[in-house]
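Enquirer: Could you look at this predicted model? Sequence included:
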Amino acid sequence: MYHRPHPTGNKHASSATHAAARSVQFTATRARGLWKENAARERERERDRDRRPPPEVATVQCTLHRADTAIIGDTLDFSTLSVHELNGTAVSPAAVLAGLQATDHDDVFYHLWVAARHAIDESGGRRLDKRMIRDAMERLMVEVGIAMYERSGGPQLTFVDPRRNDDAVAMVRSARRLVTLFHARGMSQREIVISIPATEAGVAAARELEANHGIHTNLILVASLMHAAVCAEARATTISIAVGPLLQCHERKRNAVYQDLALHPGIEIIQATLAYFKFHEIRTRVVGRDFRAMPEISALPGFDAVCLSKEQLDVSLWKAETRSADFPARSPQASMRARQAQHPTTFLESEIGFMELMSAEARGMLAAAMFPALGKMELQMNAIEKLVMEEVAWQLALNTLSLGALYELRDAPPSNPTGKTRDPESNQVGARAGSEGRRRMPLGEATGRQNEGGLIEGVEYF
């Protein structure tokens, strides 16, 4: 016989089934709710990321500004000087020669024309001589310096003829003439800094200019800590360390290449010099220049200012800072060397010269760093002088030409379409380099039929 189930048992089973169904339904609903909440949070995070500014990249130039390191433009590319935010400008023999040799513009050559015109007018139209050439070269430095100053502002670092590095009297006279010319063009004397090689005569000249004439000086080619201390003893306004050449001297001495700049002995010497000036609160400012690569700038953050070329200025705008956090601003050895160095020094009180008071090793390193650079500057100045002499001679000769000869010059085809020649051995500019392509006709041809005033003997015109 079939028996129906007890109603109580069915009731318990039904309750369990309904509870399980409600549990499953609650879990699914909760999961859908959590999914919606997570999706909303993710969308909010994405909106926050979109609203948040991108992380700031610490470029080399930003790092220099944050460290209060002045940036000086070491280029005669006037468009570059106009674009970058600079604290000053500097000119060197290499920059002037490069500007005169430039094939894509005549900016510097125009200033050479103006300088030659001024030198001729002030001489009263006399015959070409060494003084006229000297005046034209100094005028060229002033014309170029004024053009740089108008585009950038800030101090203008110019230079005396480095070929006179062993004649203190000549360098003092040249510096005073330059300051007078700049002042006549409206520049304040405090905005003019005269670069002088840090030879014994150069240090003496800087000491004289600073103490007795109030002229700011920049002693260049400083090669060691004690060499820098001597320059500070002379009360120079600034000193300049040519970083790349100095590091190269240490590499040649040890016949080694240092991939890690933290281990480079030249870096340690420069760090010690920077620490010495900061420990003793010396007022002379230290400028770094002639860097071979951007990592050298990052490895030496203690400079008061850095001179950067056109390429380095452009790269520093986007190049990220490469110095790691564990790279020391100065090594313990550099700090110890700086604290142990003599201060104040009395080298300039000696009658035998400060180089004789240095150790043989220090003298050797100074000579290895300074004299090759002076030799290179001499070649550059010789090339500049040749171009200046040719321009002055050309303008003097034009004053004697008849109207017919001038028309012949205007209508004649170029005598040298290539424009420039170069001696690969000496890296000097050849005859009429930089100016030949800008001429119409050799003066010898133009004056072959008529030479009323006569050309100047001993001057090569073509």
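Expert: The structure has been received and is ready for your questions.
Enquirer: from here on, contacts and neighbour counts on C-alpha atoms
Expert: Fine.
Enquirer: any chance you could map the strands in the stretch 201-350 of the chain?
Expert: Under the criterion DSSP state E, counting those that start in this stretch, the stretch 201-350 of the chain contains strands at 216-220, 238-242, 285-289, 305-308.
Enquirer: Looking at those, which one is packed in the most?
Expert: strand 216-220 (a mean of 26; mean count of other Cα atoms under 10 Å).
Enquirer: thinking again about what came up before, indicate which one of the strands of the stretch 201-350 of the chain is closest to Met336.
Expert: The closest of the strands of the stretch 201-350 of the chain to Met336 is strand 285-289. By Cα to Cα, the value is 19.4 Å.
Enquirer: So which elements touch that closest one?
Expert: Using 3 or more Cα pairs under 8 Å, 6 or more residues apart in numbering; DSSP states H and E, the elements in contact with strand 285-289 are strand 238-242, helix 243-254, strand 305-308.
Enquirer: of all these, which lies closest to Gly9?
Expert: Across the helices and strands packed on strand 285-289, Gly9 has its closest neighbour in strand 305-308 (95.2 Å, Cα to Cα).
Enquirer: Just give the number of residues close to Leu409.
Expert: Leu409 has 19 neighbours, counted by other Cα atoms under 10 Å.
Enquirer: Give me the packing partners of the host helix or strand of it, helices and strands only.
Expert: In this structure, Leu409 sits in helix 403-411 according to DSSP states H and E. Where contact means 3+ Cα pairs under 8 Å, 6+ apart, helix 403-411 is packed against helix 443-446.
Enquirer: Packing partners of the helix it packs on?
Expert: Looks like helix 443-446 contacts helix 403-411 (3+ Cα pairs under 8 Å, 6+ apart).
Enquirer: Report the separation between Ala275 and Ile269.
Expert: 10 Å (Cα to Cα, to the nearest Å).
Enquirer: shared neighbours of these two, anything?
Expert: Common contact partners of Ala275 and Ile269 (Cα atoms under 8 Å, 6 or more residues apart in numbering): Ala334.
Enquirer: ok so, going back, need the helices and strands packed on strand 285-289 in a markdown table (columns: distance to Leu357).
Expert: Output for the helices and strands packed on strand 285-289, formatted as a markdown table (distance: least, Cα to Cα, whole Å):
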| stretch | distance to Leu357 |
| --- | --- |
| strand 238-242 | 20 |
| helix 243-254 | 21 |
| strand 305-308 | 30 |
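Enquirer: Second structure follows, compare the two:
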Amino acid sequence: MNKLEQLKQRSQVVADTGDIEAIRRYRPQDATTNPSLLFKAAQLPQYNDHIAEALVWAEDRQNGSNPEDIARLAAIKLAVNIGTEILQLVPGVVSTEVDARLSFDTRATIDYARHLIALYERAGIAKERVLIKIASTWEGIAAASVLEREGIHCNLTLLFNQAQAIACAEAGVTLISPFVGRILDWHIANSDREAFSAQEDPGVISVRNIYEYYKSRDYKTIVMGASFRNTGEIEALAGCDRLTISPQLLQALEDSEAPLAAGLPPVSASLSRPAQDLAEAEFRFQLNSDAMATEKLADGIRNFVKDQERLELLLQDRVKGQQNIHAATNPQAV
């Protein structure tokens, strides 16, 4: 077996892409998307029909003809359209992200998540097949706690340290996505090291510690390693509940016939290891005390916002183009 086949025997493999063809090619269990991936996908010709349908839908529901308002609504529908198509190809779930501009607004995050689920259900997709992706801020975790009690399952993303992981588990979220590669990036940028072996990789160590903490205390929250920079990181975390992997690294794993590395050792629950219940003040203090986690969380939110806005600008251009065509062919309607 190649390394990808070996990995699938030890962890559930998730495709970290919105590219339908890549998902069809690698046959993952689940798929996860984000604003950056959707922006890239929206520029591919095979998504033109999804974009056109989303724009028509948004225009029908948007009072007036403001391209900005239409584009913002169409972006939500486009995410659901692509998620719906992905679910025709994977047996499991798809993750769809809440607008990162709402990362510090609990109520707005809840409302946005409910809207996404309602759109999926209208498309014939049961809510059990969707994970709502939310940034692991205190406000995002609070929103996820409410949503989980409603039966809306959540994927807490942009997770970089133990405090975030503990708060998520205590909130009862379905899944967390601790970021491996971005932790590595920070340590390379802020030290005299140019490289780390897989076993000493700080991102790998962070996920290993979170995994051990969860399993030793019998938390049900799923750990899904994310944001990998190389296959060595992936192999070091083989055995983790789930791993979400880019198409490029999936291909690299598939191309190798070598034995897969040992990965994570098994962990058994122990009553001698009590859980830690973090209050808001302690959560914020621990997060603030971790320069890497604080900087990468803020940076991740900013980048997702930037790509969300770029996606909406792309959709605005489509709206304006259609409006100009309509004005030219129907001058009396202007």
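Expert: Happy to help now that I have it. All figures in this text were calculated on a predicted structure; none of them were measured in a lab.
Enquirer: Including distance to Ala147 of structure 1, could the strands of the stretch 201-350 of structure 1 go into CSV?
Expert: Formatted as CSV, the strands of the stretch 201-350 of structure 1 follow (distance: least, Cα to Cα, whole Å):
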stretch, distance to Ala147 of structure 1
strand 216-220, 20
strand 238-242, 23
strand 285-289, 22
strand 305-308, 18
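Enquirer: just so I know, which of the ones you listed lies nearest Pro155 of structure 1?
Expert: Set against Pro155 of structure 1 and scored by Cα to Cα, the strands of the stretch 201-350 of structure 1 come closest in strand 216-220, at 10.2 Å.
Enquirer: against structure 2, where does that closest one fall?
Expert: Under TM-score structural alignment, strand 216-220 of structure 1 corresponds to residues 153-157 of structure 2.
Enquirer: Tell me who's in contact with the equivalent of Val98 of structure 2 over in structure 1.
Expert: Aligned against structure 1 by TM-score structural alignment, Val98 of structure 2 finds its counterpart in Val160. The contact partners of Val160 of structure 1, by Cα under 8 Å, 6+ apart, come to Met171, Ser174, Ala175, Ile194, Ser195, Ile196.
Enquirer: how near is the nearest residue to Ala147 of structure 1 once chain neighbours are set aside to Leu112 of structure 1?
Expert: Nearest residue to Ala147 of structure 1, sequence neighbours excluded (Cα to Cα, 6 or more residues apart in numbering): Phe78, at 8.0 Å. Remark: distance between Phe78 of structure 1 and Leu112 of structure 1 (Cα to Cα) = 15 Å.
Enquirer: can you list the contacts of Val160 of structure 1 in TSV and add distance to Leu300 of structure 1?
Expert: Listed next are these as TSV, based on distance: Cα to Cα, whole Å:
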residue	distance to Leu300 of structure 1
Met171	31
Ser174	33
Ala175	31
Ile194	24
Ser195	22
Ile196	23
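Enquirer: Just the ones in helices from these, please.
Expert: Counting by DSSP state H, the contacts of Val160 of structure 1 place Met171, Ser174, Ala175 in helices.
Enquirer: I'd assumed Trp138 was in contact with Glu280 of structure 2.
Expert: Yes. Between Glu280 of structure 2 and Trp138 there is a contact under Cα atoms under 8 Å: 7.2 Å.
Enquirer: Give me the more crowded residue out of these two.
Expert: A count of neighbours by other Cα under 10 Å puts Trp138 above the other of Glu280 of structure 2 and Trp138, at 22 against 13.
Enquirer: So what does that one match up with in structure 1?
Expert: For Trp138 of structure 2, the aligned residue in structure 1 is Glu200 (criterion: TM-score structural alignment).
Enquirer: Looking for the alignment partner of Ala293 of structure 1 in structure 2.
Expert: For Ala293 of structure 1, the aligned residue in structure 2 is Asn230 (criterion: TM-score structural alignment).
Enquirer: distance of that match from Lys220 of structure 2?
Expert: Asn230 of structure 2 sits 28 Å away from Lys220 of structure 2, going by Cα to Cα.
Enquirer: ok, now Asp201 of structure 2?
Expert: 26 Å.
Enquirer: quick one, which of those two is more surrounded?
Expert: Taking other Cα under 10 Å, Asp201 of structure 2 and Lys220 do not tie; Asp201 has more neighbours (19 against 13).
Enquirer: all strands in the stretch 1-150 of structure 1, in order from the N-terminus.
Expert: Under DSSP E, counting those that start in this stretch, the stretch 1-150 of structure 1 gives strands at 70-73, 88-90.
Enquirer: Lys386 of structure 1: which of these is closest?
Expert: Across the strands of the stretch 1-150 of structure 1, closest to Lys386 of structure 1 is strand 88-90 (Cα to Cα), at 22.6 Å.
Enquirer: contact partners of that closest one?
Expert: Counting by Cα under 8 Å, 6+ apart, 70-75, 148-149, 152-158, 307 sit against strand 88-90 of structure 1.
Enquirer: in structure 2, what residues pair with it?
Expert: On the basis of TM-score structural alignment, strand 88-90 of structure 1 is assigned to residues 30-32 in structure 2.
Enquirer: Contact partners for Val146 of structure 2?
Expert: Val146 of structure 2 is in contact with Ile110, counting by Cα under 8 Å, 6+ apart.
Enquirer: ends of stretch 42-49 of structure 2, how far apart?
Expert: So stretch 42-49 of structure 2: terminal residues 10 Å apart, Cα to Cα.
Enquirer: Show me which residues of that stretch are buried.
Expert: Under the neighbour-count criterion of 16 or more other Cα atoms under 10 Å, stretch 42-49 of structure 2 has Ala42, Tyr47 buried.
Enquirer: got it, and stretch 301-313 of structure 2?
Expert: Neighbour-count burial for stretch 301-313 of structure 2, counted by 16+ other Cα under 10 Å, picks out Ile301, Phe304, Val305, Lys306, Asp307, Gln308, Glu309, Arg310, Leu311, Glu312, Leu313.
Enquirer: Understood, closing this out.
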